[in-house]
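Engineer: quick one, fold the following:
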Amino acid sequence: MTISMERPAAVVTATPRLPEISRMAGVGTAVSDTSFTQSEVLELLDIDNPKIRSVFLNSAITRRHLTLPPADESGRRAPEPQGDLLDKHKRLAVEMGARALESCLKNAGAGLSDLRHLCCVTSTGFLTPGLSALIIRELGIDPHCSRSDIVGMGCNAGLNALGVVSGWSAAHPGELAVVLCSEACSAAYALDGTMRTAVVNSLFGDGAAALALVAGGGEAAPAGPRILKFASLIITDALDAMRYDWDRAQDRFSFFLDPQIPYVVGAHAEIVVDRLLAGTGLRRSEIGHWLVHSGGKKVIDAVMVNLGLSRHDVRHTIGVLRDYGNVSSASFLFSYERLLAEEVARPGDYGVLMTMGPGSTIETALVQW
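Structural biologist: As a prediction, the model looks like this:
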C-alpha cells in the first residue's frame, strides 16, 4: 500500500478571529562548547557492538553537542557517578541558559532590566533552588523578578511552560516574560554499553532555547505570532513508555525509551491536532507552518504519516535533529528560530507547535502571524 504524502490543496474558509492569549516576541538558542559526529561518539566510547553502532549511524543525526567525561590514562571514558552528573547539569544548564536568554532578549529588542517573569524548564537534572534562581543570580537580573520552574516533564515541557507563562502574560499585559528551556542531556547519560542506554545515548544533545512573550500592547505589540489555543493529550496506557528513573544496577538515574513509542505517538497525533483545531473553523490543510519536536527519526516519520505532512512541512524539525540531535524541551524552539530566519511566514499564516514526551504526552499550540 502506498501512502500519499502530498497535502491537499488549501481550502479557503471563513475562520473566526480567535482571541489572543499572548504573543511570541523573540527567540534565542545556545549549545554546549563541544560537538561530535555520531561516528566520533562511537569511537570515543569504544563501541564495537554492531547492533548498537547501527542505532547511532541510522539515527538521521549528523552532529550533536555533548559534554563527555574526560578520558583516563588508557584513553577510555568511564561513566560519571550521579553526583558528578548533577554538577555537570548545574554548570551547563546555567551557562547555556544564560546565553540563550540574552540572545532571546536581544532578538526581542529588550534587555535584562525589562524582564518581569522567568520560567525555567529542565528535565536533565534536579536543582534546589531552581534554575530560575541561579540564572537570576548569574546575570544580575532584578531579584524582584517573578519566577517559576518546571522540572521533570520531559521533552514536551516547553509547551507546558508556554501555556502557563502565556496565562501569566495575559494577566500582566505589556510586561515581558520568558520561557527558558535548558537541557544538559550529557548529564543524563549512562555509559554502560547496553541497548537500553544506546538508544538514549545515540539521540540526545545539549541545548537551551528561550522564548519571550508579551500580551496586549495594541498597535505597539511585537510582530511575532499570536498564541491562540492549546490542546493536550496524555496517553495513560503508555505512562511508562518514556521515563527517567533510578537504575538500581547502575546506582544512578537512567532514561528509558520503549521501542514502540514512535508508533504510539503517531497513532495519537491526529486526535490532539483535531482537538486543537476544533471550533476554529480551520482545517489541517490551512496550517502553513508545522514546528514539531525533533524526537527522533521514527517519531518524525510517524507524525508525518498520521497527519499527512510532507518533509517540507517538517523541514526544520528534520534539520534540528540532523544538526543538534534531540535537545529535549528546547527542540521546537530551535525549529521556530530557523523558521523565522527563513522569513517565509506572512501575516495571517497559521502554525501548529507540537511536542511529545513522558506520560506519554502530546502537547500542541495554535499560533497565527
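Engineer: drop to CA atoms for contacts and neighbour counts, all remaining ones
Structural biologist: Fine.
Engineer: what about the helices in the stretch 251-369 of the chain?
Structural biologist: Taking DSSP state H, counting those that start in this stretch to define them, one finds helices in the stretch 251-369 of the chain at 261-277, 297-307, 315-324, 331-342.
Engineer: what's the angle between the first one and helix 297-307?
Structural biologist: Taking axes from the mean of the first three to the mean of the last three Cα atoms, to 10 degrees, one finds that helix 261-277 is oriented at 40 degrees with respect to helix 297-307.
Engineer: ok but Lys124 is inside a strand, no?
Structural biologist: You called it Lys, but residue 124 is Thr. No - Thr124 sits outside any strand when classified using DSSP: H, G, I helix; E, B strand; the rest coil, being coil.
Engineer: what's around it, how many residues?
Structural biologist: 27 (other Cα atoms under 10 Å).
Engineer: who's in contact with it?
Structural biologist: Contacts for Thr124 were tallied using Cα atoms under 8 Å, 6 or more residues apart in numbering; they are His89, Gly152, Glu183, Ala184, Cys185, Ala187, Ala188.
Engineer: here's the other one to compare against:
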Amino acid sequence: MSNTKIVGVTKELPPYCRETKDIIPFVDFWLQDKDERFRRKVVKIFEGAAVDKRYGIMPIEDVFLATSFEEKNAIYVREAKKLGINVLKKALKKANWESQSLDYIITVSCTGIMIPSLDAYLINALDLRRDIVRLPVTEMGCAAGVSGILYAHNFLKSNPNKRIAVVAVESPTATFQLNDYSMANMVSAAIFGDGAACVLLSSEEDANGPTIIGEEMFHFKNATHLMGFDLTNHGLKMILDPDVPKTISEHFPEIVHPFLEKHGSDINKVDHLIFHPGGKKIVQTVDELFGSLGKNIDDTREVLRQYGNMSSATVLYVLERFLNKDIAKGEQGLVLSFGPGFSAQRVLLEW
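Structural biologist: This is a model prediction of the structure:
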C-alpha cells in the first residue's frame, strides 16, 4: 500500500490582472488591419471562452507590444523566479516544514526557457539542502502538473520518510505571438493565463492528506501533431489542433475504466473529479462524458472562469479547491490532465 500523501497545495498569482471584457479592445486594436468578419470571429472566441479574467506577469499593454523572443523570455525568467520563490515559501510555511527538510524538488514549466532551470534558483533563494535531488520538467505542457505528482509518487514509493515539493510556474502570455493569425493562436490567446502552484507530498507515517493509490500515463499513438509549440525566431508558437476534444472523447473509456479497475476501483466509487480545464470545449467534452455518469466538474469550470488555462499549474488550482473541502474518509478523487504527446496523466486519490 502506498504511503504517498498530498500534504498541501498552494497557489501564487502574478501582479497583473484583467477581465476578458477589458482585453477585447486590445484584441480589436491588434487586428485592426484584418477584415471585419475575422475580427468579429476572434472577439466571439474571447467572449465565448468561459474565462472571465486572467492574471499576467506583464501589463496587458506589454503583451500586445511587438517584442523579441529574447525580451519576452527575459521577462519570463525574471518573473518565474519571483513566483516560484514566493509559492514555495508560502507552501512550506503553511505546512510548517523547514526548507532544509525537503529531499526532492520538481519544477514544471513549458512557457519559457531557463538553463539552469528554476529549481537551481529555488535552492539558493530558500537555502535548500546541498544534496537535494532536482528534476526539471519542461516539455510536457498542460499535463506536467500531474506528471510532477506522478514522478514524486514514484520517488516516495521507494523512499520512506521523505518530502517533495512540486513547483509549477507558467506564463502563456510570454509566448503570445503578435504576428501569428492562426486559429490556434486566437484560441490559445482567449483561454490562457499565468499562474504558479506548489504541491507538497510526503511519505512520512504521520503525514496528513489524501493518499495516492494509483497513477499511470496513457499515450495516444501517432498524435504528436495535436498539441505543442513550434520554436520560431519569434518565440514559442502554439500548436493546438481542433481535433483535441474529439480525440479525448474517442479514447475516454480506455483512459478511465481500465486504470480504475487496475487499482480496485470504478467510476461509481470516484466521488471527485479533479480535471484540468484545457479550455471550454474540452471541459464540455469531459462534462458530457462524466455527466452521464452522474458526476460534476464544477470546480474545473470555476478555475477556468477565474484564471483561464495556466498550462501545467491549472489542475493544481482545481486540486487545491478539493483539499479545502471537508471530504469524508474513504472517498476517492481522480486527477486527470492532457498534454502534448498526445498523452493523458491520471492519479487516483483516497481521503
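Engineer: tell me which of the helices of the stretch 251-369 of structure 1 is the most buried.
Structural biologist: Of all these, helix 315-324 carries the top mean neighbour count, a mean of 23, counting by mean count of other Cα atoms under 10 Å.
Engineer: and Glu183 of structure 1? What does it align with in structure 2?
Structural biologist: Under the alignment (TM-score structural alignment), Glu183 of structure 1 pairs with Glu170 in structure 2.
Engineer: what's the spacing between that match and Ile149 of structure 2?
Structural biologist: According to Cα to Cα, to the nearest Å, Glu170 of structure 2 stands 16 Å off from Ile149 of structure 2.
Engineer: please identify which of the two sits among more neighbours.
Structural biologist: More crowded of Glu170 of structure 2 and Ile149, by other Cα under 10 Å: Glu170, with 32 against 26.
Engineer: so the match of Glu183 of structure 1 sits against Cys110, correct?
Structural biologist: Yes - using Cα atoms under 8 Å, Glu170 of structure 2 is in contact with Cys110, at 6.9 Å.
Engineer: show me the contacts for the residue nearest the centre of structure 2.
Structural biologist: For structure 2, the residue sitting closest to the mean C-alpha position, by Cα atoms, centre = their mean, is Ser312 at 2.1 Å. By Cα under 8 Å, 6+ apart, Ser312 of structure 2 lies in contact with Val108, Ser109, Gly141, Cys142, Ala143, Ala144, Gly145, Val146, Ala168, Val169, Glu170.
Engineer: about what we covered before: closest one to Leu213 of structure 1 among the helices of the stretch 251-369 of structure 1?
Structural biologist: helix 331-342 (13.1 Å; Cα to Cα).
Engineer: tilt between the closest one and helix 315-324?
Structural biologist: Angle, helix 331-342 of structure 1 to helix 315-324, by the same axes, to 10 degrees: 110 degrees.
Engineer: could you tell me where helix 331-342 of structure 1 falls in structure 2?
Structural biologist: By TM-score structural alignment, helix 331-342 of structure 1 lines up with residues 314-325 in structure 2.
Engineer: before we move on, what about stretch 91-105 of structure 1?
Structural biologist: Counting by TM-score structural alignment, stretch 91-105 of structure 1 pairs with residues 78-92 of structure 2.
Engineer: now what about that stretch, what contacts it?
Structural biologist: Applying Cα under 8 Å, 6+ apart, the contact partners of stretch 78-92 of structure 2 are 8-14, 57, 98-99, 118, 121-122, 125-126, 165, 167-171, 195-200.
Engineer: quick check on those residues: which are buried?
Structural biologist: Neighbour counting with 16 or more other Cα atoms under 10 Å marks 8-14, 57, 99, 118, 121-122, 165, 167-171, 195-200 as buried within the contacts of stretch 78-92 of structure 2.
Engineer: among the residues you listed, which are in helices?
Structural biologist: Of the positions in those, Leu118, Tyr121, Leu122 sit in helices, assigned by DSSP state H.
Engineer: skipping its backbone neighbours, what lies nearest the last one in space?
Structural biologist: Read that as Leu122 of structure 2. Counting by Cα to Cα, 6 or more residues apart in numbering, Leu122 of structure 2 lies nearest to Ile85, which is 6.0 Å off, once chain neighbours are set aside.
Engineer: now the one you found: how far from Gly195 of structure 2?
Structural biologist: Counting by Cα to Cα, the separation of Ile85 of structure 2 from Gly195 of structure 2 is 13 Å.
Engineer: kindly report the same for Val137 of structure 2.
Structural biologist: 16 Å.
Engineer: cool, Met238 of structure 2 as well?
Structural biologist: To Gly195 of structure 2, Met238 of structure 2 is 18 Å away according to Cα to Cα.
Engineer: what sits against Ala152 of structure 2?
Structural biologist: Ala152 of structure 2 is in contact with Ile106, Ile164, Val166, Leu201, counting by Cα under 8 Å, 6+ apart.
Engineer: start and end of stretch 335-352 of structure 1, how far apart?
Structural biologist: End-to-end distance for stretch 335-352 of structure 1: 12 Å, by Cα to Cα.
Engineer: contact partners of it?
Structural biologist: By Cα under 8 Å, 6+ apart, the list of residues contacting stretch 335-352 of structure 1 reads 27-29, 286-292, 316-317, 320, 364-369.
Engineer: same deal with stretch 44-62 of structure 2?
Structural biologist: 13-21, 23-24, 26, 75-76, 79, 171, 173-174, 186-187, 190-195, 279-280, 304-308.
Engineer: keep only those of these that are in strands.
Structural biologist: Members of those lying in strands (criterion: DSSP state E): Tyr16, Cys17, Arg18, Glu19, Gly195.
Engineer: most neighbours of all the residues you listed, which one?
Structural biologist: Neighbour counts for these (other Cα under 10 Å) peak at Gly195, which has 31 neighbours.
Engineer: show me what that residue lines up with in structure 1.
Structural biologist: Superposed on structure 1 with TM-score structural alignment, Gly195 of structure 2 falls opposite Gly207.
Engineer: how about that match, nearest residue that isn't a chain neighbour?
Structural biologist: What sits nearest to Gly207 of structure 1 in space, not counting adjacent residues and going by Cα to Cα, 6+ apart, is Val31, at 4.4 Å.
Engineer: what residue of structure 2 matches up with that neighbour?
Structural biologist: In structure 2, Val31 of structure 1 lines up with Leu13, judged by TM-score structural alignment.
Engineer: surely that match meets Asp194?
Structural biologist: Yes - Leu13 of structure 2 lies in contact with Asp194 (Cα under 8 Å); the separation is 7.3 Å.
Engineer: what would the contacts of Ala152 of structure 2 look like in TSV with neighbour count and distance to Leu226 of structure 2?
Structural biologist: Formatted as TSV, these follow (neighbours: other Cα atoms under 10 Å; distance: Cα to Cα, whole Å):
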residue	neighbour count	distance to Leu226 of structure 2
Ile106	23	26
Ile164	26	32
Val166	26	26
Leu201	29	32
